[in-house]
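Novice: here is my input, please return the structure:
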Amino acid sequence: MTVTAGEARDIILEGRRVSYILRRSARKTLGLRIDHRGLIVGVPLRVRLPDVESFIHSHARWIADKLAARSATVPCFEPTDGATLPLLGGAWRVRLGRGNNRVVWHETGPEPTIELALRAGGDARQLLRRGLQERALALFCNRVEEFCLRLGRPMPAVALSSARTRWGSCSLRSGIRLHWRLIHLPLPLIDYVVAHEVAHLVEMNHSPRFWSVVTSLYPEHAAARQALRKASAALPAL
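Specialist: The predicted structure follows:
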């Protein structure tokens, strides 16, 4: 099935601006889905935009209720001393200390610990976010290199993303970008996203040939995709 990557759009529903991703494909009906990226609208290839918006408006109440429920369930993480943070699929303890604004990773001992060595007046949330991003970039570079070796492709530039609508992207010109919040997830799910983006170095589309490349890199990609959708709904907000 031919599927477009998706177009980011906005619409006013019940007085509120709602962002959504419009995806056109060889489907026969219009459909709505809400996941970690927000509202996704799937439509047939030749449906006119006014008809798409009319369809969205006809489901305005359902959309509003689902988005409200989703927002209410996203936990807001407070980096207090003793708090537990999901990282690489495990639980890490956060400890606050004094220092020169650096993050110290204690991976041995009774439990893995992230120490935020703050200077006076330092921002614990900002320091934690910076530390997680540094850790994420190092890990992602390692995983991209591994999958590129499997394909016999040179490793592209790797950078972090904070995009609202996708976990990763790939460009032959600028390289691969991966969302830093993937660092909270188990490594197998991170590897699925990495394999997906590395496969785009071969096929810059979502054709059967593309999915054949993904399968060669990550045979269990269908199950991983479903697990990613479920796990991402509970990621902490930083």
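Novice: from here on, contacts and neighbour counts on C-alpha atoms
Specialist: Noted.
Novice: how near is the closest residue in space to Gly122 that isn't next to it in sequence to Leu118?
Specialist: Nearest residue to Gly122, sequence neighbours excluded (Cα to Cα, 6 or more residues apart in numbering): Asn101, at 7.0 Å. Separation of Asn101 from Leu118 (Cα to Cα, to the nearest Å): 4 Å.
Novice: again with Ala224
Specialist: In terms of Cα to Cα, Ala224 sits 37 Å off from Leu118.
Novice: how about Ile21?
Specialist: Taking Cα to Cα, one finds Ile21 at 40 Å from Leu118.
Novice: repeat that for Val213.
Specialist: Going from Val213 to Leu118 by Cα to Cα gives 45 Å.
Novice: that older thread, contacting residues around the residue nearest to Gly122?
Specialist: Shown in contact with Asn101 (Cα atoms under 8 Å, 6 or more residues apart in numbering): Leu116, Ala117, Leu118, Arg119, Gly122, Leu127.
Novice: re the thing from before, overlap in contacts of Asn101 and Leu118?
Specialist: In contact with both Asn101 and Leu118: Leu127, using Cα under 8 Å, 6+ apart.
Novice: neighbours of Asp65, how many?
Specialist: Here the count is done by other Cα atoms under 10 Å, and Asp65 has 11 residues near it.
Novice: I'd like the next helix or strand past the helix or strand harbouring it.
Specialist: Using DSSP states H and E, Asp65 sits in helix 60-73. Downstream of helix 60-73, the first helix or strand assigned by DSSP H and E is strand 84-87.
Novice: what does that following strand contact?
Specialist: By Cα under 8 Å, 6+ apart, strand 84-87 touches Phe77, Ala91, Trp92, Arg93, Val94, Ile183, His184, Leu185, Pro186, Leu235, Pro236.
Novice: one more sequence to fold, the one below, so I can look at both together:
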Amino acid sequence: MSPFGRAFTDGDRLEVAGAVVRLRVNRRARRVSLRLDRARREIVATAPSPRRLAEAAAFANDRAAWIAERLAELPATAPVGPGLELEVFGEAVRLEAGTGRARWLAPEDGSTPRIVAMGEGEGYARAVILVLRRRALEVLTERTAWHCGRLGVAVPKVTVTDTRSRWGSCRPAVGRLPASIRYSWRLALAPFEVADYVAAHESAHLLELNHGPRFWAHVRGLVGDERRHREWLRAEGARLHAFGR
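Specialist: Model (predicted):
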């Protein structure tokens, strides 16, 4: 029996040092280990087999100080409310309170774009995120069409989700199933050039469903050297995922 007084199964969660610890079985792992999932803001305790999940839980409990240190490294979450200023695809946008349907108001005289929404607290945040999702879909659909035109491939169906594991994913056409690309709506909070790189990356997968030399040649033909954009996502991705949490 574990020190937590119960047995564990794959996917169970427990709390250590104020953090959520998710237990995971990975049969390719050689030992029990811990890592910080920055997107989900939780610790993953991995065990090589189900019978060693209790060992993984105990290991996490013993490493409480390490867990607290990793949590302190995460970007702070800020409440989403009127008056907050965001950068949306690199453009400063101000949040305001208003009535009616949450909406994006484009500037008419060179002023700052605005997102107007009603509600308070989590309700206000959800309304703002809905507007950001619509904006993300609009811009990323446009950029996907642009890159597909350059590559000479048909434009796939584009959707946005709140995935935390990847910024985009591509499914080429198979039989009667049309091609599709999904993006994280949180790319709207990244600089335009970074989000555009992700659109180019996923569009290139319509030709090369791998990360080989020909794939990267397509990407670089669309956006140039992609390394700075990848580095930006590694450095700032946790901040994007922290928004609205």
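Novice: follow-up on the earlier one: which of the contacts of Asn101 of the first structure lies closest to His59 of the first structure?
Specialist: Comparing the contacts of Asn101 of the first structure against His59 of the first structure with Cα to Cα places Leu127 closest, at 41.3 Å.
Novice: could you find the closest non-adjacent residue to the residue positioned nearest the centre of the second structure?
Specialist: Closest residue to the average C-alpha location of the second structure: Arg164 at 4.2 Å, with Cα atoms, centre = their mean. Once flanking residues are discounted, Arg164 of the second structure sits nearest to Ala39: 5.7 Å by Cα to Cα, 6+ apart.
Novice: ok but that neighbour is inside a helix, no?
Specialist: No - with DSSP: H, G, I helix; E, B strand; the rest coil as the criterion, Ala39 of the second structure is assigned coil and is not in a helix.
Novice: surely it touches Ala242?
Specialist: Yes - judged on Cα atoms under 8 Å, Ala39 of the second structure makes contact with Ala242 at a distance of 7.5 Å.
Novice: returning to what we had before: which of the contacts of Asn101 of the first structure count as buried?
Specialist: Buried by 16 or more other Cα atoms under 10 Å: Leu116, Ala117, Leu118, Leu127, out of these.
Novice: give me the mean distance between the longest helix along the first structure and the second structure.
Specialist: When the first structure is parsed with DSSP state H, its longest helix is helix 124-151. Taking mean Cα distance after the TM-score superposition for the first structure, the mean distance separating helix 124-151 of the first structure from the aligned residues in the second structure is 0.8 Å.
Novice: that helix: what's the following helix or strand?
Specialist: strand 158-161.
Novice: mean per-residue distance, the following helix or strand past that following strand versus the second structure.
Specialist: Sequence order places strand 168-171 as the next helix or strand after strand 158-161 of the first structure, per DSSP H and E. Superposing on the second structure and averaging over aligned pairs (mean Cα distance after the TM-score superposition for the first structure), strand 168-171 of the first structure comes out at 0.5 Å.
Novice: now what about strand 168-171 of the first structure, what contacts it?
Specialist: Ser161, Ile176, Arg177, Leu178, His179, Val193, Val194, Glu197, Val198, His200, Leu201.
Novice: counterpart of the third one in the second structure?
Specialist: So the one you mean is Arg177 of the first structure. Taking TM-score structural alignment, Arg177 of the first structure has Arg182 as its aligned residue in the second structure.
Novice: next, the contact list for that match, please.
Specialist: Val158, Thr159, Val160, Thr161, Gly168, Ser169, Cys170 are the contacts of Arg182 of the second structure under Cα under 8 Å, 6+ apart.
Novice: host element of it?
Specialist: Element membership of Arg182 of the second structure [criterion: DSSP H and E] is strand 180-184.
Novice: and that strand, how far from the chain's centre?
Specialist: 11 Å (Cα atoms, centre = their mean, to the nearest Å).
Novice: tell me the secondary structure at Arg209 of the first structure.
Specialist: Relying on three-state DSSP, one would call Arg209 of the first structure helix.
Novice: does it touch Val202 like I think?
Specialist: No - Arg209 of the first structure is not in contact with Val202 according to Cα under 8 Å; the separation is 9.1 Å.
Novice: any idea which element Ala57 of the second structure lies in?
Specialist: helix 53-62.
Novice: got the buried residues for that helix?
Specialist: Leu53, Ala54, Glu55, Ala56, Ala57, Phe59, Ala60, Asn61.
Novice: can you put the residues you listed in CSV and add distance to Leu137 of the second structure?
Specialist: Output for the buried residues of helix 53-62 of the second structure, formatted as CSV (distance: Cα to Cα, whole Å):
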residue, distance to Leu137 of the second structure
Leu53, 40
Ala54, 43
Glu55, 44
Ala56, 40
Ala57, 40
Phe59, 42
Ala60, 39
Asn61, 42
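Novice: from the residues you listed, which is closest to Leu105 of the second structure?
Specialist: Relative to Leu105 of the second structure, the closest of the buried residues of helix 53-62 of the second structure is Ala60; by Cα to Cα it sits at 47.3 Å.
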